[in-house]
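Novice: Got a predicted model here, sequence first, then my questions.
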Amino acid sequence: MITRQKYQDYINVLKEELIPAMGCTEPIAIAYAGAIAREHLGCLPERVEIEVSGNIIKNVKSVIVPNTGGLRGIEVAAAAGIVVGDAAKELKVISEVSTEAVSAIHKFLETTPITVNFSDSKKIFDIMITVYGNGHSAYVRICEFHTNVVEIREDAKYVLQKDVALEDSLDFTDRGFMNVQEIIEFADTARIEDVKDLLDHQIECNVNISEEGLTGDYGANIGKVLLKTYGTDDVKIRAKAKAAAGSDARMNGCEMPVVINSGSGNQGITASIPVIEYAKELGVSDEKRYRALLVSNLITIHLKSGIGRLSAYCGAVSAGCASGAGIAYLYGGGVDEVSHTIVNSLAITSGIICDGAKAPCAAKIATAIDAGILGYHMYKEGQQFYGGDGIVSKGVENTIKNVGQLAKEGMATTDQEILKIMTKTQSN
């Protein structure tokens, strides 16, 4: 039986993670820092200095920043936030931008010196922006996650300062209490009125951007390719295609919001769209759909908690695995079915690397969802992977811990090599 405190903890985690964002969240975090810095400087800067950790460079390098006229890069994200950003909107900081404002961003980029440097910070997620103008400066640091502002300075005066070595500086509910068995119990017993608004917003935003991806022309159009190649009759194909289409649009400048999960719009799309599509196919009640979305979202968060916000381990793997768990729940599965789905799917796709946010993410999402669905159907057919099969250990929580160790510790060097390759590779 889940205690009242744990029940509230699960609600709090959902409220902290299922938030709206427009654009890939790493460049948007840079824009957010830029908007805050501009506010504290009090004028348009004459010069900008930016320091970021390697994973920020990795996730900003190749993705289009929305409302910039198709531009990419750290300098672009910072300029957008500085020139037209509204810091009060947080991860929707550049969601309302006029044509004239886009021109102003371009002019700022042409006339204002902006330098970008690698940070020697030990943090995986670290953004530092200093802006200069009218003989003054303002400094903003965002660390650990996308809206966690830990330092603001006006000249030498501290306006805000948190100790980033302390866990409570994160202003987040600790995730250590989560486990698969309790997630299923929470999903079974949650009061729908406590989660309805959150999930309705996720459904609305993520379905809308998925539909835009299928009707527009974005990136490599993975969603369209899947439907054209395999048809629309199979729910599995539609689930993969519609999720991929949402990523197609999001990675390639679509100016529509998504509800993210674990700091990622791609993970938010992957955790939700397949479950929504299967719920429609199976004709389940709205209540069952909500409860399945709780399973998928919370399993994603649980998996990502051991991995970290950014890693060389592709986040779509966790969300695709979790969508398989949500689908298993839609079919009437409980702890046993969900646990086996998770283990089976993690065994299949845990080798997929994250080489930054970009168009190919959509294809990785389709692959991860396929593994999640296969993981469930393996269980239905009496098939499974066993402890000792590679990184699989007996018990779902042990396998989840193994994945966290693989991603956070084992792939640290891989992350460095990916960044080296990305920073020297030119587009074909």
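Specialist: Alright, I've got the coordinates. Residues are numbered from 1 along each chain as shown.
Novice: drop to CA atoms for contacts and neighbour counts, all remaining ones
Specialist: OK.
Novice: and the gap between residue 80 and residue 270?
Specialist: Per CA to CA, to the nearest Å, residue 80 is found 28 Å from residue 270.
Novice: Look at those two and report which has more neighbours.
Specialist: residue 270 (38 against 32; other CA atoms under 10 Å).
Novice: Distance from the one helix or strand that one maps to to the middle of the chain?
Specialist: With secondary structure defined by DSSP states H and E, residue 270 is part of helix 265-282. Distance, stretch centre to chain centre, for helix 265-282: 15 Å (CA atoms, centre = their mean, to the nearest Å).
Novice: what's the answer for stretch 244-252, then?
Specialist: Its chain's C-alpha centre and that of stretch 244-252 lie 13 Å apart, by CA atoms, centre = their mean.
Novice: now swap in stretch 118-138 and tell me
Specialist: With CA atoms, centre = their mean, you get 23 Å for stretch 118-138.
Novice: what's in contact with it?
Specialist: 30, 33-34, 37-38, 40-41, 43-56, 139-145, 152-155, 309-311 (CA atoms under 8 Å, 6 or more residues apart in numbering).
Novice: Presented hereafter is structure B, for comparison with structure A:
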Amino acid sequence: MDKQSRTYQAYVQILKEELIPAMGCTEPIAIAYAAAKARDVLGGMPDKVEIGVSSNIIKNVKSVIVPNTDGMKGIEAAAAAGIVGGQADKALEVIAAVTTDQKAAMRTFLKQVPVTVKAIDNGFIFDIIVTLQQGSDSAVVRICQYHTNIVLIQRNSEVLLDHTAQETKQLCGDAAPAESGLTDRALLNIADIFAFADTCEINDIRPLLETQIRYNTRISEEGLRGDYGANIGSTMLKFYGEDVRNRAIAKAAAGSDARMSGCELPVVINSGSGNQGITVSVPVIEYARELGASDETLCRALALSNLIAIHEKAGIGRLSAYCGAVSAGCAAGCGIAYLQGADLKAVSHTLVNALAIVSGIICDGAKASCAAKIASSVEAGILGYHMYKNGQQFRSGDGIVTKGVENTIRNVGLLGREGMRETDKEIVRIMMQEP
């Protein structure tokens, strides 16, 4: 691929936009980020906090432990962490440097300061509005569409930043809403992704991917060593053996085990999700080690898997009732196939086969069971490739599978974005009824 081409430059930029470090589940961290920014705008600690969040934020924050809070869960805990110990300039690592005293201060803050949480629906699946008050002074920060996209900053009656009108325009049309400030994901397609990964100047992407390898390997290993969540990773190794296939599945699951239980190690995310970042990378890394692949080959395989996952998610949206681990696990299967010499045809069939197997997995929020869904998705990705190697495939007309990998990806996008809207609402209603 021509390095000067629009597509090449876009793919490099997309990787830079998506493969960023984050500590903790990204939805509560986004709340902490908004809260820390609002505290800075206010210029002091608030005596009242109001938080408005869209239903998908409620879903993804309800059951996950916020790191660096000594085990606290929920929207209120995430906001308190940002207000008391957050460093807004660190974005998705906003609470990475919290001190022991600040952890204790968070609990005191929640006892002393009223925090009100309400559901909002402004047409955005991803929407967070944090309002802090200190006497007669107030500060408002709004994050919309994706985790670091601050669209409104206001202090008292003075509007310091307002991109809300621009964001509202993005809601028009039948496609997934465009994300302002980010490179156009419509340029992504499997053929060009394969060409880019296979021929790109490796130093253009190496720093991003080396950080992903280092961070995501470390948290997966911590997940296997410790006692986190439902311990899906260590259970996989205990009962299904330690061949490379099972190690790839188990280590990806273990990273999620740790992350969903408040592990304070950072990960490099994909499509706004740490779980997806782990899923799309750790299995590929494990296979590369088993196969003795060079560092360059591993980077190319990771570029392929990361971009395929981003391509899949672009049509679905950041949050949905469609489990994001599915997109990442199927993409990991493509990266594993590439490591074993797969060409474009093999990668395309791997992806279609895998999507046909696991596209029915729902997202019911961030929590311990995410690790098990990751295990199933990575297994499907690997099976998808082995099916192709065995001369087998799912064909057009088999359910949502249709002729051509791009058409099948488009069908999955419609399923996740449009078809599962009511499912998403019902999931949130069910979750809110729990004691």
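Specialist: Arrived safely, thanks for sending. Everything numeric here is computed off the predicted structure, so don't read it as measured data.
Novice: Quantify their similarity with the TM-score.
Specialist: Here the superposed chains carry a TM-score of 0.98, computed using TM-score structural alignment, normalised by the length of the first structure; 425 aligned residues with a CA RMSD of 0.9 Å.
Novice: Mean per-residue distance, the helix holding residue 270 of the first structure versus the second structure.
Specialist: Superposing on the second structure and averaging over aligned pairs (mean CA distance after the TM-score superposition for the first structure), helix 265-282 of the first structure comes out at 0.3 Å.
Novice: Give the aligned range of that helix in the second structure.
Specialist: Using TM-score structural alignment, helix 265-282 of the first structure lines up with residues 274-291 of the second structure.
Novice: Now do the buried residues in the matching stretch.
Specialist: Of the residues in stretch 274-291 of the second structure, 274-288 count as buried by neighbour count, 16 or more other CA atoms under 10 Å.
Novice: Kindly indicate which of these lies nearest residue 401 of the second structure.
Specialist: Residue 401 of the second structure has its nearest neighbour among those in residue 280, at 22.0 Å by CA to CA.
Novice: just to revisit the earlier point, may I see the buried residues of the following helix or strand past the helix holding residue 270 of the first structure?
Specialist: As assigned by DSSP H and E, the chain's next helix or strand after helix 265-282 of the first structure is helix 286-307. Buried residues in helix 286-307 of the first structure, defined by neighbour count with 16+ other CA under 10 Å: 288-307.
Novice: And stretch 193-213 of the second structure, by the same measure?
Specialist: 193-194, 196-198, 200, 205-206, 208-209, 211-213.
Novice: Widest-spaced pair of the residues you listed?
Specialist: 194 and 211 (21.7 Å).
Novice: Let me see the contact set for the residue nearest in space to the middle of the second structure.
Specialist: Residue closest to the average C-alpha location in the second structure (CA atoms, centre = their mean): residue 273, at 1.2 Å. Residue 273 of the second structure sits next to 25-26 when contact means CA under 8 Å, 6+ apart.
Novice: I'd like to know how far it sits from residue 313 of the second structure.
Specialist: 11 Å.
Novice: For residue 264 of the second structure, which non-adjacent residue is closest in space?
Specialist: In this structure, residue 264 of the second structure finds its nearest non-sequential neighbour in residue 67, 5.5 Å apart by CA to CA, 6 or more residues apart in numbering.
Novice: Contact partners for the one you found?
Specialist: Contacts for residue 67 of the second structure (CA under 8 Å, 6+ apart) come out as 23-24, 95, 262-264.
Novice: And for residue 366 of the first structure?
Specialist: Taking CA under 8 Å, 6+ apart as the test, what residue 366 of the first structure contacts is 240-241, 243-244.
Novice: Which element, helix or strand, includes the counterpart of it in the second structure?
Specialist: By TM-score structural alignment, residue 366 of the first structure lines up with residue 375 in the second structure. Using DSSP H and E, the element containing residue 375 of the second structure is helix 370-389.
Novice: Tell me the first helix or strand C-terminal of that helix.
Specialist: Next in sequence after helix 370-389 of the second structure, counting helices and strands by DSSP H and E, comes helix 405-414.
Novice: That next one aligns to what range in the first structure?
Specialist: Mapped onto the first structure using TM-score structural alignment, helix 405-414 of the second structure spans residues 396-405.
Novice: After superposing, tell me the mean distance of that stretch to the second structure.
Specialist: For stretch 396-405 of the first structure, the mean deviation from the second structure after alignment is 0.2 Å (mean CA distance after the TM-score superposition for the first structure).
Novice: Residue 355 of the first structure should be in a helix, yeah?
Specialist: No - looking at residue 355 of the first structure with DSSP: H, G, I helix; E, B strand; the rest coil, it is coil, so not inside a helix.
Novice: Right, I'll leave it there.
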